[in-house]
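> After the sequence you'll find the predicted model.
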Amino acid sequence: MNASLTSDTLTFTVFADIGSVGYVLLVVALLAYLATVLASGTVMILIFVDTSLHKPMYIFLFCLILNGLIGSTAVWPKIMDILSTNSPLISWKGCIAQVFFVLSYGVCNYSLLAVMAYDRFVSIFQPLQYHTIMTPLKVKQLMFVANLMPAAVMLGQTYIASRLPLCRFEVHKIFCASLAVVSLSCSGSQLSDLYGIINTILFVVLPVFLILLSYVKIIVLSLKASTNARKKVFETCSPHIITFVNFSLVSLFSLVYNRYNSFIPAEANIVLSVNYILFPPLLHPIIYGIKTQEIRQSFSKVIKRMLLH
């Protein structure tokens, strides 16, 4: 590798020995990404055009799905480009951009899931005061807290990572993540480590705690309620619970992958990393589309209109 390439370009080593399997992965990645765009776009359009879905719950869902779509788009087109050209390279600026979007995707997901849990909590515990509490202003404030504030903080963490001097130029992952970039530096960064710990507490640990606390209280309440009321609570909360569990599991896999990826074979390395950035953006709109009655009804109305015309 020449000097100019070394100074401006990073190499994804995971793709080095992938061989003919790369073309199979390219097809799978393309189909999965197109399915993500189709599923996400369908639910987002339904929420946008159907006024019956202009409620806090669906506004937050719109943001959650959009966040997943942004996270996918930050990673998968580049992966498909690498697989199609057999050139596992990325510019330093491109890598830093991926770091920012992947970080924002993760923390915004947890923040949005926490806000959605709060929305469900209010709807179940204070149904008569729901519209008084979840005012348009309150919804905007929650959207700011769940979207813009985490993204702004992640911009700071990305900036710190981007200022570290590099001594290594090989990324042992299929996309640029914060830990991967920091590990390339000539020396560790205590500021980056401290910043990362604080961000993890604020935007992962705290949201998870609030989500679990909300559902513990909801479960306790439902156990005291009638069978019909319990069934209604489950129908209301099940999409969010499934989504939360799904994202938490893939985040756990991602944590293992980030810590121990150097000991994992390339094929398994790819599979583990795919969990985090592919499955949640693909599955979340599908889960809500299948499990939420209002979205199903909205979809049916649109299909009927199309058939009638």
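Nice, I can see it. Residues are numbered from 1 along each chain as shown.
> Only C-alpha atoms from now on, for both contacts and neighbour counts.
Fine.
> Can you show me the helices along the stretch 201-309 of the chain?
Applying DSSP state H, counting those that start in this stretch to the stretch 201-309 of the chain gives helices spanning 206-224, 227-260, 266-291, 293-308.
> Who are the packing partners of the shortest one?
Counting contacts by 3 or more CA pairs under 8 Å, 6 or more residues apart in numbering; DSSP states H and E, the secondary-structure elements packed against helix 293-308 are helix 21-49, helix 266-291.
> between the ones you listed, which gets nearest to Q129?
Nearest to Q129 among those is helix 21-49 (23.7 Å), distances taken as CA to CA.
> for the closest one, packing partners?
Secondary elements touching helix 21-49 (3+ CA pairs under 8 Å, 6+ apart): helix 56-85, helix 266-291, helix 293-308.
> contacts for the helix or strand hosting A152?
Using DSSP states H and E, A152 sits within helix 149-162. For helix 149-162, the external contacting residues (CA atoms under 8 Å, 6 or more residues apart in numbering) are 96, 99-100, 103-104, 107-108, 111, 178, 181-182, 191-192, 195-196, 199, 203.
> Among those, name the ones in helices.
Among those, DSSP state H puts 96, 99-100, 103-104, 107-108, 111, 178, 181-182, 191-192, 195-196, 199 in helices.
> Return the member of those nearest to I277.
L103 (11.0 Å).
> Take this one as well and set it beside the first:
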Amino acid sequence: MAPFNLTHSEASTFILMGIPGLEAAHVWISIPFSMFYVIGLLGNFMVLFTVGKEQTLQKPMYLLLCMLALTDMATPTFVVPKALCIFWFSLKDITVSGCLTQMFFLHVVSLIHSAVLVTMAFDRYVAVCDPLRYSTILTNVRIAKLVLVGLTRAVLFILPLPLLLSRQPFCSNRFIPHTQCEHVAVVKMFCGDISVNKIYGFVLLFIVYGVDLTLITLSYNFIIRTVLRISSKEAHQKTLNTCTAHVCVMLMYYTPSLFSNLTHRFGQGIAPQVHIILADLYLLIPPMLNPIIYGVKTKELRDKMGKYTCKL
């Protein structure tokens, strides 16, 4: 994406401070950061590699897992390399256009991730509640269209945030107390009338997550009612294993995301270091754990991943 057209000098920069108050521990903090990042990349790459190699796995459920893996690889990649440059080399400068671009992609991928989770809930709803029509309702082409709708929604919803900010004057303080250009942190760097940005960001949070969580809740409400009527213990256990994996992944994504966003806006009594560490861990922990959860709970994927892992 081309840098945003700014009304300010292209040489203008912000300073990402990392984790203020914990500068002496930056090197130590970077160790779990880099470990979580590398483990997450390897795990998600294995999911993509396994599904790509195995023809039997190239069906809607596993293609959605691949989309989830792609977002899990992209999200920390927009943040961790710059954070490690801050921790290791004190390279804290970032251009304004670079900061707004990072913010744009970071939030776009977050909304795509949410859309994929909604689609996964719909996939499980059809598989459990209407299995005889599963292959006709959820074709690979239809899954691709749903993902494209999620991508379009994300771009259209997030694009106004950096565009509105790019027209605002800077404050004299260019120091962002964060490791990343998160919207809530960046908006404080501008001294014009940013009320529209604040309101839009807040409304966007509740509209997107509210709609997505409502759809997911409805899907799993129907799934639970159907599962309780299953008489076969084996089928009952298989369905529960798959759905449990999905629920765990959704809880790991939405719970810290909502907590981080709400504490940024209303948790004035919480130390800023806590805000920053929570925001960073939210980008690192779920991508690292998602492949493990699906590997443990989904036997077909677990067996195929085990086969390729043993060959390495």
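Thanks, I have it. The model shown is predicted, which means the values in this text are computed figures rather than measured ones.
> circling back: now a PyMOL select for only the buried ones of the ones in helices among the contacts of helix 149-162 of structure 1.
To isolate the buried ones among these in PyMOL, judged by 16 or more other CA atoms under 10 Å, type:
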select buried, resi 96+99+100+103+104+107+108+111+178+181+182+192+195+196+199
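> just the helices of the stretch 201-309 of structure 1: most buried one?
Mean neighbour count (mean count of other CA atoms under 10 Å) peaks for helix 266-291 among these, with a mean of 20.
> how far off helix 293-308 does it point, in degrees?
Here helix 266-291 of structure 1 runs at an angle of 80 degrees relative to helix 293-308 (axes from the mean of the first three to the mean of the last three CA atoms, to 10 degrees).
> Would you mind giving the orientation angle of the helix holding A152 of structure 1 with respect to helix 190-200?
Going by the same axes, to 10 degrees, helix 149-162 of structure 1 makes 160 degrees with helix 190-200.
> so how far is helix 149-162 of structure 1 from its chain's centroid?
From the chain centre to the centre of helix 149-162 of structure 1 is a distance of 16 Å (CA atoms, centre = their mean, to the nearest Å).
> and for the very next helix or strand once past that helix, what span of structure 2 is it aligned with?
Scanning forward in sequence from helix 149-162 of structure 1 by DSSP H and E, the next helix or strand is strand 170-171. Mapped onto structure 2 using TM-score structural alignment, strand 170-171 of structure 1 spans residues 175-176.
> how about stretch 15-24 of structure 2: buried residues?
Buried residues in stretch 15-24 of structure 2 (16+ other CA under 10 Å): I15, L16, M17, G18, I19, P20.
> how much space between the closest residue to the third one other than its chain neighbours and I86 of structure 2?
What sits nearest to M17 of structure 2 in space, not counting adjacent residues and going by CA to CA, 6 or more residues apart in numbering, is P177, at 5.1 Å. Here the distance between P177 of structure 2 and I86 of structure 2 works out to 12 Å (CA to CA, to the nearest Å).
> repeat for K307 of structure 2
Counting by CA to CA, the gap from K307 of structure 2 to I86 of structure 2 is 39 Å.
> Same check on K304 of structure 2?
Counting by CA to CA, the gap from K304 of structure 2 to I86 of structure 2 is 39 Å.
> and if you look at L161 of structure 2?
L161 of structure 2 is 25 Å from I86 of structure 2, by CA to CA.
> When those two are compared, which one has more neighbours?
It is I86, of L161 of structure 2 and I86, that has more neighbours when counted by other CA atoms under 10 Å, with 23 against 20.
> ok, the more buried one touching K92?
Yes - shown here, I86 of structure 2 and K92 form a contact pair, counting by CA atoms under 8 Å, at 5.4 Å.
> Quickly list what's touching both of these two.
With CA under 8 Å, 6+ apart, I86 of structure 2 and K92 have common neighbours L16, M17, G18.
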